[in-house]
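In: Let me see the structure of the following:
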Amino acid sequence: MATHNNKIALVTGGSRGLGREMALALASDGNDVIITYHTNQTQADEVVGLIKDKGVSATALQLDSRKTETFDNFFQTLNSYLKETYKEAKFDYLINNGGTALYAPFEKTTEEQFDEIINIHFKGVYFLTQKALPFLNDNGAIVNVSSGLARFSLPGSSAYGATKAAVDTLTRYMAKELGNRGIRANTIAPGAIETDFGGGHVRDNKEVNLHIANDTPLGRVGLPTDIGGVVAFLCSPRAGWINAQRIEVSGGIY
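Out: Reported below is the predicted structural model:
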């Protein structure tokens, strides 16, 4: 059974894909976990069950990270849960993972698509983290999720890749300005991973999959399990001197 000495991690978009694996890896390390989901509560509850099977506490809360105007309500709900479960509205690790893909040529990307990507991947991350600060324990950690597409360019990802480059820069500022509280901020940048992200683009399109595998020194496409452990490591005392870094977890592609 979970003791209340456990550290507590909040993983956005933790009901599927990479977020699910991050949540499970954090739980395997003995952390209690709170995941957020956008629409699929059944999927989220399933992940909560898998986390609890590891002997730690878990819950799932609904969040739409595109809509900053909903963040205050989200933190009220989080506040109630933390006080009820731990007597104190504090947690230790924030993993900004939630997001969606956009594959559109530069010349055809609409302003609406652009705004959506900015809101989820940059504005949402910026203000969710800002509002999380009063709840975040000193000596905690923030892990933001970037992408290989911020370093190399593939056609069709101009808005997404540029937004992730903004996250890389933002992370260094977080590290600089939160260091006085002992809070570390790092970014992980996964390469192409086999998930249902972007409609399963990498997983289900054989040509895309083969092309990426051929361009990756380790000879395959990434799996969600390749990523979770890195996030758990960055939240652990073993990574206590890693700060303001962008760590690419991509099998060495390009």
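In: CA atoms for contacts and neighbours, from now on please.
Out: Will do.
In: Ala159 contacts Phe114, doesn't it?
Out: Yes. Contact criterion C-alpha atoms under 8 Å: Ala159 and Phe114 qualify, at 6.1 Å.
In: of these two, who's got more company?
Out: Ala159 (22 against 16; other C-alpha atoms under 10 Å).
In: tell me the secondary structure for that one?
Out: Secondary structure assignment for Ala159 (DSSP: H, G, I helix; E, B strand; the rest coil): helix.
In: so what's it up against?
Out: Leu102, Phe106, Thr109, Phe114, Ile117, Ile118 (C-alpha atoms under 8 Å, 6 or more residues apart in numbering).
In: And Thr195, by the same measure?
Out: Thr195 neighbours (C-alpha under 8 Å, 6+ apart): Gly17, Leu18, Val202, Arg203, Leu223, Pro224.
In: for it, helix, strand, or coil?
Out: Going by three-state DSSP: Thr195 is coil.
In: Give the PyMOL command for selecting the buried subset of the contacts of Ala159.
Out: The buried residues among the contacts of Ala159 can be selected in PyMOL (16 or more other C-alpha atoms under 10 Å) with this line:
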select buried, resi 102+109+114+117+118
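In: what number of residues lie near Gln130?
Out: For Gln130, using other C-alpha under 10 Å, the count is 11.
In: again with Val230
Out: Val230: 18 neighbours (other C-alpha under 10 Å).
In: Likewise for the one 3 residues further on?
Out: Neighbour count of Phe233, defined by other C-alpha under 10 Å: 15.
In: so it touches Ala239, yeah?
Out: Yes. In terms of C-alpha under 8 Å, Phe233 counts as a neighbour of Ala239; the distance is 6.3 Å.
In: For stretch 186-199, buried residues please.
Out: Applying 16+ other C-alpha under 10 Å to stretch 186-199 flags Asn186, Thr187, Ile188, Ala189, Pro190, Gly191, Ala192, Ile193, Glu194, Thr195, Phe197 as buried.
In: how about the helices of the stretch 51-200 of the chain, start to end?
Out: 71-86, 111-118, 124-132, 158-178, 197-204 (DSSP state H, counting those that start in this stretch).
In: Just the buried positions in the longest one, please.
Out: Translated: helix 158-178. 158-168, 170-172, 174-175, 178.
In: do the third one as well
Out: Neighbour counts using 16+ other C-alpha under 10 Å place Gly124, Val125, Tyr126, Phe127, Leu128, Thr129, Ala132 of helix 124-132 among the buried residues.
In: Adding distance to Thr12, write those out as JSON lines.
Out: Shown next, in JSON lines, are the buried residues of helix 124-132 (distance: C-alpha to C-alpha, whole Å):
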{"residue": "Gly124", "distance to Thr12": "11"}
{"residue": "Val125", "distance to Thr12": "10"}
{"residue": "Tyr126", "distance to Thr12": "13"}
{"residue": "Phe127", "distance to Thr12": "13"}
{"residue": "Leu128", "distance to Thr12": "10"}
{"residue": "Thr129", "distance to Thr12": "11"}
{"residue": "Ala132", "distance to Thr12": "12"}
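In: now the other sequence, so there's something to compare against:
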Amino acid sequence: METLKGKTAVVTGSSRSIGRGIAERLAARGALVAVHYATNATAAQDVVEAIGKAGGRAFAFGTELGHEGDAERFWAEFDVQRRAFSDDGDTGVDILVNNAAVALRDHFQDATVADFDRMVAVNIRAPFFIVQHALDRLRDGGRVINISSAVTRLGLPEVIAYGATKGALDSFSRILAKELGSRGITVNVVAPGYVDTDSNADWLRHDKDAWEETAAKSVFGRVGEPEDIGDAVAFLASDAGRWITGQHIDASGGTRM
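Out: I've put the predicted structure just below:
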């Protein structure tokens, strides 16, 4: 299964939940994984240690996204920690997964400028400039995989601003696929649906009725797991995904089909 051996992957927001699932799957397939976190260094180190115990290779680096100059700081810190991990001097990247996001629940009439601006800054501005600042280090034949959301097609009023930022990410990804195609770099979107994550714990894990109702929205009758998304990303990151680009991959388990 070491289909990514010799590759370096960067996964934003991978200290927990879906990001962790992606990081662990990429590492299991042989990639060296850079586990990015915003503020929780301990959680990121837990991921690194779990990957190591499973026979993989990973290191952590931290940068809080959503602020002026975040992309520059992101890659500067990546370089520091990559060189600390190995003195081979290689700071190139083969796989870049933009997973970090802020999902604030605001109905249209209650949405605030502060919430809107925060989600725009993290969910679309940060990925845009992280990729831009990675152009010189992203190797030809590489992969950019942006994590969107099924909310862009479900039309949920309580996440209208969040959905708008993910819709922007979808559009950015399609255009970026044309921009980078001449270098053999694929750009795709993976859109999860309802997934059992830390952020959903309060209303999902501890409420049997909510769990059963959510599970019923998928044609498989279950709630998604971070590993489900990790496997979809790992496929696109592998050589098997070389002829797929500019696509929106629904990874929602057939939610509300």
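In: Can you give me the TM-score here?
Out: Scored against TM-score structural alignment, normalised by the length of structure 1, the superposed chains reach a TM-score of 0.93; 251 aligned residues with a C-alpha RMSD of 1.7 Å.
In: Map Ala168 of structure 2 across to structure 1 for me.
Out: Taking TM-score structural alignment, Ala168 of structure 2 has Ala166 as its aligned residue in structure 1.
In: which ones are touching His249 of structure 2?
Out: Slight slip there: residue 249 of structure 2 is Ile, not His. Asn188, Val189, Val190, Ala191.
In: Filter the contacts of Thr195 of structure 1 by whether they're kept in structure 2.
Out: Retained contacts for these in structure 2, judged by both residues aligned by TM-score structural alignment, their matches' C-alpha atoms under 8 Å, are Gly17, Leu18, Leu223, Pro224.
In: Buried among those residues? Need that as a selection in ChimeraX.
Out: To isolate the buried members of the kept ones among the contacts of Thr195 of structure 1 in ChimeraX, using 16+ other C-alpha under 10 Å:
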select :17,18,223,224
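In: of the kept ones among the contacts of Thr195 of structure 1, closest to Ala9 of structure 1?
Out: Leu18 (15.0 Å; C-alpha to C-alpha).
In: mean shift of the helix or strand containing the closest one relative to structure 2?
Out: Leu18 of structure 1 is located in helix 17-28, with elements delineated by DSSP states H and E. Superposed on structure 2, helix 17-28 of structure 1 shows a mean distance of 0.4 Å to its aligned residues (mean C-alpha distance after the TM-score superposition for structure 1).
In: Nearest to the spatial middle of structure 1, which residue is it?
Out: Asn97 (1.7 Å; C-alpha atoms, centre = their mean).
In: What's the separation between the corresponding residue of structure 2 for it and Trp243 of structure 2?
Out: Structural alignment (TM-score structural alignment) places Asn97 of structure 1 against Asn99 in structure 2. Asn99 of structure 2 is 22 Å from Trp243 of structure 2, where distance means C-alpha to C-alpha, to the nearest Å.
In: quick one: contacts of the longest strand belonging to structure 1?
Out: Counting by DSSP state E, the longest strand found in structure 1 is strand 136-145. For strand 136-145 of structure 1, contacts defined as C-alpha under 8 Å, 6+ apart pick out 90-97, 164, 167, 171, 181-190, 231, 234-235.
In: start and end residues in structure 2 for the helix holding Leu18 of structure 1, please.
Out: If you align by TM-score structural alignment, helix 17-28 of structure 1 falls on residues 17-28 of structure 2.
In: Go through the contacts of strand 136-145 of structure 1 and flag which are in strands.
Out: 91-96, 184-190.
In: Take these and write them to JSON lines, including distance to Glu207 of structure 1.
Out: Shown next, in JSON lines, are these (distance: C-alpha to C-alpha, whole Å):
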{"residue": "Phe91", "distance to Glu207 of structure 1": "43"}
{"residue": "Asp92", "distance to Glu207 of structure 1": "41"}
{"residue": "Tyr93", "distance to Glu207 of structure 1": "38"}
{"residue": "Leu94", "distance to Glu207 of structure 1": "35"}
{"residue": "Ile95", "distance to Glu207 of structure 1": "32"}
{"residue": "Asn96", "distance to Glu207 of structure 1": "30"}
{"residue": "Arg184", "distance to Glu207 of structure 1": "39"}
{"residue": "Ala185", "distance to Glu207 of structure 1": "36"}
{"residue": "Asn186", "distance to Glu207 of structure 1": "33"}
{"residue": "Thr187", "distance to Glu207 of structure 1": "29"}
{"residue": "Ile188", "distance to Glu207 of structure 1": "26"}
{"residue": "Ala189", "distance to Glu207 of structure 1": "23"}
{"residue": "Pro190", "distance to Glu207 of structure 1": "20"}
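In: Looking at the residues you listed, which is nearest Leu50 of structure 1?
Out: Using C-alpha to C-alpha, those come closest to Leu50 of structure 1 at Ile95, 18.7 Å.
In: can you pull the contacts of the closest residue in space to Leu63 of structure 1 that isn't next to it in sequence?
Out: Ranked by C-alpha to C-alpha, 6 or more residues apart in numbering and with sequence neighbours excluded, the top spatial neighbour of Leu63 of structure 1 is His38, at 5.4 Å. Neighbouring residues of His38 of structure 1 by C-alpha under 8 Å, 6+ apart: Gly13, Gln62, Leu63, Asp64.
In: Could you tell me which of the residues you listed count as buried?
Out: Using 16+ other C-alpha under 10 Å, the buried ones in those are Gly13, Gln62, Leu63, Asp64.
In: List just the nearest of these to Ser250 of structure 1.
Out: Nearest to Ser250 of structure 1 among the buried ones among the contacts of His38 of structure 1, with distances taken as C-alpha to C-alpha, is Gly13, at 20.2 Å.
In: for the closest one, helix, strand, or coil?
Out: Assignment for Gly13 of structure 1 (three-state DSSP): coil.
In: Let me know whether it touches Ile34 as I believe.
Out: No. Between Gly13 of structure 1 and Ile34 there is no contact under C-alpha under 8 Å: 10.4 Å.
In: before we move on, back to that, how about the contacts made by the residue nearest to the centre of structure 1?
Out: Val11, Thr12, Gly13, Gly14, Leu18, Gly19, Asn144, Val145.
In: which residue in structure 1 lines up with Arg139 of structure 2?
Out: Per TM-score structural alignment, Arg139 of structure 2 is aligned with Asn137.
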